[in-house]
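K.L.:
quick check, what structure comes out for this input:
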Amino acid sequence: MNRLVGISSIIFAVFAWNGATAQPHSVPIGELTDSMRLHPKHALILISTDWCTFCRMQKAQLRKNDDFKKAVPYLYFAELDAGHNEDISFNGTTYSFKATGHGTGSHELAYVLGETGNRLAFPTWVLLNENFEIIFKFPGVIKAGELSQLLETIPRHSTPK
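P.N.:
So this is what the prediction gives:
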């Protein structure tokens, strides 16, 4: 019996540790349109790449941000990998990866959502309202306090789903 309790404690500790370090719950970008139409609420999109050190830093910040954890029931969070090379359907339009050289390029959707002044920076934060309108765009690293202020602007009157 003691051995069973010990094993159960270890299993619980592993799952608790995994939960504490897990990625923020996100909706796959290809499913975001359907989710927003089925249960309308704001969407926060982080446009990033696999090679971007600052993007990894921002994702780590999200895992630790209590205000983000509290806001998750009232918004969708999606990550858009600008290097994703498959088509993505978003709000009735299909977007593709556009090569700019051998082994380089960016996804059209990343440009549509994140372009500022004819350039795309990583990371870029985009906040959409329930009507898919961009209401906030920030190219670069956003500080924890600034993220908290942004999250405070999201309506909390909607029912969490």
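
K.L.:
C-alpha from now on. contacts and neighbour counts both.
P.N.:
OK.

K.L.:
now do the closest residue to C52 other than its chain neighbours against F138, distance only.
P.N.:
Distances taken as Cα to Cα, 6 or more residues apart in numbering place F122 nearest to C52, at 6.9 Å, with adjacent residues excluded. Distance, F122 to F138, by Cα to Cα, to the nearest Å: 10 Å.

K.L.:
that older thread, how about the secondary structure of the residue nearest to C52?
P.N.:
Following DSSP: H, G, I helix; E, B strand; the rest coil, F122 is assigned to coil.

K.L.:
let's compare: structure for the following, please.
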Amino acid sequence: MKILVLLFLVYSSYCSSQELKMYSSEEIGKLHTKPLVIHIYTDWCTVCGVENYRIIKNKPLVKLLNENYYMIKVEAEKTKNDIFFQVKKYSFVSNGTSGLHEFAQAFSRNKLQPIYPIWIIIGTDGHLLHYQEGSFRKGEMEIVLKNLMQNKK
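P.N.:
Now for the predicted structure:
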């Protein structure tokens, strides 16, 4: 019951309060003027839901993301559209009643069983700036993003 209440709070807060600008997975290959923050997650991942809640409630972090990055979320097991990124096409691979998007598998270090969430930050030149499997500790994401901005200058 506690999990159900937590999921409801996370979902209702996400739907009602956020101004975090999100871009679709279809736009990944088209965005070049700011670095990309790609969040690969699953609906069943409670850590992903809690982390998402913490991010959208952190107004300074939302502002930092909106002004300096493109935030893209990819649901690893439900994103069905093809993703074109760095001259490669990634597709959803069904295995009966479920499946996994090749994009999630390609960017996971554990190819057999990806660990969620996966955070990937790609610079405007297409190079990997930061990779992380698992959640950020409280305040860590903001530090990483600010450090990347400082290193860019």
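
K.L.:
just to revisit the earlier point, in contact with the equivalent of the residue nearest to C52 of structure 1 over in structure 2, which residues?
P.N.:
The pairwise alignment with structure 2 assigns F122 of structure 1 to Y116, based on TM-score structural alignment. Going by Cα atoms under 8 Å, 6 or more residues apart in numbering, Y116 of structure 2 touches 40-42, 45, 48, 133-135.

K.L.:
which helix runs longest in structure 2?
P.N.:
Counting by DSSP state H, the longest helix found in structure 2 is helix 2-17.

K.L.:
list the buried residues in it.
P.N.:
7, 10, 14 (16 or more other Cα atoms under 10 Å).

K.L.:
which one among these gets closest to E142 of structure 2?
P.N.:
Nearest to E142 of structure 2 out of those is Y14 (Cα to Cα; 19.2 Å).

K.L.:
for the nearest residue to T116 of structure 1 once chain neighbours are set aside, give its distance to L151 of structure 1.
P.N.:
Distance criterion Cα to Cα, 6+ apart; nearest residue to T116 of structure 1, sequence neighbours excluded, is P139 at 7.5 Å. Per Cα to Cα, P139 of structure 1 is found 17 Å from L151 of structure 1.

K.L.:
name the SS class of M71 of structure 2, please.
P.N.:
When classified by three-state DSSP, M71 of structure 2 comes out as strand.

K.L.:
what sits against it?
P.N.:
21-23, 36-39, 65.

K.L.:
can we see that at 7 Å?
P.N.:
Taking Cα atoms under 7 Å, 6 or more residues apart in numbering as the contact definition, M71 of structure 2 lies against 21-23, 36-38.

K.L.:
show me where structure 2 has helices.
P.N.:
Counting by DSSP H, the helices of structure 2 are 2-17, 46-57, 59-68, 102-106, 140-152.

K.L.:
so which of the ones you listed comes closest to A76 of structure 2?
P.N.:
helix 102-106 (5.6 Å).

K.L.:
what stretch of structure 1 does the closest one fall on?
P.N.:
Aligned by TM-score structural alignment, helix 102-106 of structure 2 falls on residues 108-112 of structure 1.
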